[in-house]
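>>> turn this into a model:
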Amino acid sequence: MPERLIEEIRSEAIPLAGSDAAFDRILALAADARFVLIGEATHGTREFYAMRAELTKRLITEHGFAAVAAEADWPDAYRVNRYVRGEPTIGDADDALRDFERFPNWMWRNKVVRDFADWLRRHNDAIAEPSRKAGFYGLDLYSLEASIAAVVAYLDKVDPVAAKLARAHYGCFDHHHARNPQQYGYATMLGVSPSCEREVLAELVALRRNRFEYITRDGFAAGEEFYCAEQNATVVWNAEQYYRTMFEGRVSSWNLRDNHMVSTLYGLADHLHLQRGEAPKIVVWAHNSHVGDARATEMGERGECNIGSLIREAHGRNAVLVGFSTHHGSVRAASEWDGAGEVKSVRPAIAGSYEQLFHAVGLSDFLIVLRDNDTLHRHLDLSRLQRAIGVLYLPETERQSHYFFAQLPDQFDALVHIDETSALDPLPRAPSRQPNEVYETYPTGL
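Okay, here's the model as predicted:
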């Protein structure tokens, strides 16, 4: 390995231990950004989650960030949002995370997220104006059944006649085995069953047509409830398309999912803008594969976009992309889809990877700032392997399953390397109320 390259990285590295210098550098980049995207190299590493939470606390308290938008299902995350914004019927943070039931439940139902939700509740309790409280929201689209139930429950409350119509629209799925969305998608792809596209769009249009009537009934609370219901109806609309496209090929379904997450993020920004009277600043929590700019990876070469590429393309330097990496340690992951979460040993990074290069630097934990860094651009611009571990970790096929090529300086604005990491600590599993589902992210689970 070239010693000069290692020396250059070492000279640019900012150690994490012993001072706040590394966090201060990230905050200096992010302070005036509209969107700060903070990643993770796995879905089960405690240090990634903990550092992301600490960075987010400072962005909220020191720079006025208004919300966290996570790679999580909308209705599950919205229960957390209700708690952190002061909902008295939700007893504590553990209860707030109750709806994260489906595999992989440890991804959000864990001690780090619980502690962050507790902190955010305390932070918001000191703020009198509801519109100024920071929120927690989900961006993903896997909650087809839960989102249908949420739309119908909302309409039962505000407009029973409209609720009857919603049941008729969504009843289309009952004719096509909606309890298993993959069967629905497969059947429509084969032409065995007609799609429910027309019905779910009709319901979304009907809900929006009555928007003014619904939101004028009870001020702020009515607006919040309608917004949540409208987003659930949007999730159903996009999830229906997603399950139909997932059998057509990875690129089309991946792009639909990440476009949905970006559209949800923009919708959240508009909603908070109306509430606050100013453009909000939002933190995004998602895997590196979603927040790093896809155009700098082999994903982009395959025609895939992601949150990072779409946001950076639209907002340029008003978006900050922060990634993580590790060389070895342990991780919480499963061996098969819908399997139990296990504590697994993360193998030392393979030769030729960024992770091996950073291990050779000889520092346990450090930050490198890539934006406007000509030295690191010059030395790291060569495409190298990068590791990505999702909810599954398959060491026996690690090269094929967990590595892809990337050009790091164009992928992220900053990267935190933690040489040895440890597995995420889950909370006890909540009682299951929904059937298990197998999603397009199998087998990588990103």
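
>>> CA only for contacts and neighbour counts going forward, please
OK.

>>> residues contacting residue 233?
147, 148, 151, 200, 203, 204 (Cα atoms under 8 Å, 6 or more residues apart in numbering).

>>> and the contacts of the helix or strand where the fifth one lies?
Residue 203 is part of helix 197-209, with elements assigned from DSSP states H and E. When contacts are taken as Cα under 8 Å, 6+ apart, the neighbours of helix 197-209 outside the stretch itself are 165, 166, 169, 170, 172, 230, 233, 234, 236, 237, 240, 241.

>>> could I get these as JSON lines with secondary structure and distance to residue 408?
As requested, the contacts of helix 197-209 are exported to JSON lines (DSSP: H, G, I helix; E, B strand; the rest coil; distance: Cα to Cα, whole Å):
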{"residue": "165", "secondary structure": "helix", "distance to residue 408": "50"}
{"residue": "166", "secondary structure": "helix", "distance to residue 408": "47"}
{"residue": "169", "secondary structure": "helix", "distance to residue 408": "46"}
{"residue": "170", "secondary structure": "helix", "distance to residue 408": "44"}
{"residue": "172", "secondary structure": "helix", "distance to residue 408": "46"}
{"residue": "230", "secondary structure": "helix", "distance to residue 408": "38"}
{"residue": "233", "secondary structure": "helix", "distance to residue 408": "37"}
{"residue": "234", "secondary structure": "helix", "distance to residue 408": "34"}
{"residue": "236", "secondary structure": "helix", "distance to residue 408": "35"}
{"residue": "237", "secondary structure": "helix", "distance to residue 408": "35"}
{"residue": "240", "secondary structure": "helix", "distance to residue 408": "35"}
{"residue": "241", "secondary structure": "helix", "distance to residue 408": "33"}
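
>>> another sequence for comparison is provided below:
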Amino acid sequence: MERAPTHTTLDDWIAREAVPFSVDSPAAVHAAVDTMVAGLGEPVELLGFGEALHGGEELLILRNRLFERLVTAHGYSAIAIESSFPRAHVVNEYVAGPVRQPGPASYEAIQESGFSHGFGRLAANRELVEWMRQYNADPAHRIKLRFYGFDSPTEMTSSDSPRQLLHFALDYLTSIDSASGQAYRARIDPLLGEDADWENPAAMFDPAKSIGRSPAATALRIETEDLISELHVRRPELVAKSDQDRYLEAAHYAVAARQLLNYHAELARESSERTASLLGIRDAMMADNLAYIVARERGRGKVLAFAHNSHLRRGKAEWQLGPDLLIWWTAGAHLNEMFGARYAVIGSGVGVSAANGIGQPEAGTLEARLAAAPGPARLIPTHKGQGLPTAAIETLPIRSGSTKNSTYFALTHQSFTDFDWLAVLDSVTYSRGGPPLP
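Reported below is the predicted structural model:
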């Protein structure tokens, strides 16, 4: 990559390097994306696009336009969003189209079961999925697009049972070695018990309500380790009797089950660090899921990952929860170690959003400076702060937050090293299909 230019002021950096575009103009979006991709260079296999908040409609539309351009011009074959990894399997079946029938025949059939966090109800997500299905239906497109979720199978107020993950791996093993698969199932199913016990919302707030360290859960963790070991030891045989893609998928589901069981065990632990630890486990699972997805797509194309800025940024995450400051390593920090230059990430910011309770950014803040540049949206490289005035970056004021949407986080001086590029929109509305805000 070329050496970053030197700018004496932040205003000079913005004036010289901001790439203006409008989300409503395909040609302008294409030109901006092409400029950004050229600036990132060839090594990138995984490109992250972070959203400044959950609920920014135009950020979702920009994500869709970005992915479309990456697919048609830059060799991308898959998108992974901040939604449950195991649930997304059914969405990918729908995206694959009639070739994968019998499968879901309509988006309504996957809207709830295929997404976590209620994200299937967002109109922009439906538009993304339908575009992918239509793209795959064209015989001229030899490489078919894939849809993934890369989030852990957890919610802010509950966590899934490990049943779906374990049964996926067991179904695979049983399809090749019925006796071994059935033997594992006979031992595992009684230990799983009732899904409602695993998914008890009270466990998120009271460790005593969690079954994550019960004798059955502990025994299940041992059985899961044995299953993972068997899949690994028998890899040559299992690949030969199925194929590498199916094998790696089943093996990853088994590993994801282990991680989810570890999450449940942490839920049951009495500790002042419990919440931060759970957040850290979730982000580590996100990173592992993305590493698997990139490996699966290698040879087919590159991957776009979409999630909140706080997950994809390279630095540590911080969250002030009441009197407690929670700090943990983000998925982006893990990915930076795993992929190095093969991971790049775009962070986003917004100027105003009345619907989300975000007012005008205060003078001197990064959002105010960037929103003053030609727009109504713009992309700009951060150069990781190199060639930019260090003192001006370190003393940047942070704009005020949202009065309605607690998922909104402003850009800070750390955004220069957290992200490779920034996408800042003058304004955003609230997501179509999103839950009501206060």
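
>>> rewinding a little: now the buried members of the contacts of residue 233 of the first structure.
147, 148, 151, 200, 203, 204 (16 or more other Cα atoms under 10 Å).

>>> now, which of those sits nearest residue 429 of the first structure?
Nearest to residue 429 of the first structure among those, counting by Cα to Cα, is residue 147 at 21.3 Å.

>>> tell me the contacts of the closest one?
74, 75, 232, 233, 235, 236.

>>> excluding chain neighbours, what is closest to the third one?
Distances taken as Cα to Cα, 6 or more residues apart in numbering place residue 147 nearest to residue 232 of the first structure, at 4.8 Å, with adjacent residues excluded.

>>> mind checking what secondary structure that neighbour has?
Of the three states, residue 147 of the first structure takes helix under DSSP: H, G, I helix; E, B strand; the rest coil.

>>> next, work out how far apart residue 4 of the first structure and residue 304 of the first structure are.
34 Å (Cα to Cα, to the nearest Å).

>>> and stretch 347-358 of the first structure, how far out from the chain's middle?
Centroid separation between stretch 347-358 of the first structure and its chain, computed with Cα atoms, centre = their mean, to the nearest Å, is 25 Å.

>>> and stretch 71-91 of the first structure, by the same measure?
How far stretch 71-91 of the first structure lies from its chain's middle: 16 Å, per Cα atoms, centre = their mean.

>>> pull out the buried positions in it.
In stretch 71-91 of the first structure, counting by 16+ other Cα under 10 Å, buried: 71-86, 90.

>>> residues in contact with that stretch?
Under Cα under 8 Å, 6+ apart, the answer for stretch 71-91 of the first structure is 92-93, 96-100, 108, 117-118, 120-122, 124-125, 130, 133-143, 146-147, 150, 228, 231-232, 235, 284-287.

>>> weed out the non-buried ones from the residues you listed.
For the contacts of stretch 71-91 of the first structure, a neighbour count by 16+ other Cα under 10 Å gives the buried set as 92-93, 96-100, 108, 117-118, 120-121, 124, 133-143, 146-147, 150, 228, 231-232, 235, 284-287.

>>> wait, doesn't residue 383 of the second structure sit right on residue 420?
Yes - with contact defined as Cα atoms under 8 Å, residue 383 of the second structure reaches residue 420; the gap is 6.3 Å.

>>> am I right that residue 32 of the first structure is in contact with residue 318?
Yes - the pair residue 32 of the first structure / residue 318 is scored as a contact, 7.2 Å apart, by Cα under 8 Å.

>>> so the residue nearest the centre of the second structure, which state does it fall into?
Among the residues of the second structure, the one closest to the centroid is residue 82, at 3.6 Å (Cα atoms, centre = their mean). Here residue 82 of the second structure is recorded as strand under three-state DSSP.

>>> aligned to it, what sits in the first structure?
Aligned by TM-score structural alignment, residue 82 of the second structure pairs with residue 71 of the first structure.

>>> next one: residue 308 of the second structure
So, by TM-score structural alignment, residue 308 of the second structure is matched to residue 287.

>>> from residue 157 of the first structure, how far off is residue 163 of the first structure?
Applying Cα to Cα to residue 163 of the first structure and residue 157 of the first structure gives a distance of 9 Å.

>>> who's more crowded, those two?
A side-by-side neighbour count of residue 163 of the first structure and residue 157, using other Cα atoms under 10 Å, places residue 163 first with 20 against 9.

>>> quick one: what helix or strand has the residue lying farthest from the centre of the second structure in it?
Taking Cα atoms, centre = their mean, the residue of the second structure most remote from its mean C-alpha position is residue 179, at 37.1 Å. Per DSSP H and E: residue 179 of the second structure is located in helix 178-192.

>>> for the stretch 201-350 of the first structure, what spans make up the helices?
Assigned by DSSP state H, counting those that start in this stretch, the helices in the stretch 201-350 of the first structure fall at 211-215, 219-245, 250-276, 288-291, 298-301, 307-315.

>>> deepest-packed of these, please.
Ranked by mean neighbour count, those are led by helix 288-291 with a mean of 27 (mean count of other Cα atoms under 10 Å).

>>> average gap between that helix and the second structure?
Comparing helix 288-291 of the first structure with its match in the second structure after superposition yields a mean distance of 1.0 Å (mean Cα distance after the TM-score superposition for the first structure).

>>> what helices or strands is that helix leaning on?
Judged by 3 or more Cα pairs under 8 Å, 6 or more residues apart in numbering; DSSP states H and E, helix 288-291 of the first structure is in contact with strand 35-38, helix 307-315, strand 319-333.

>>> right, I'll leave it there.
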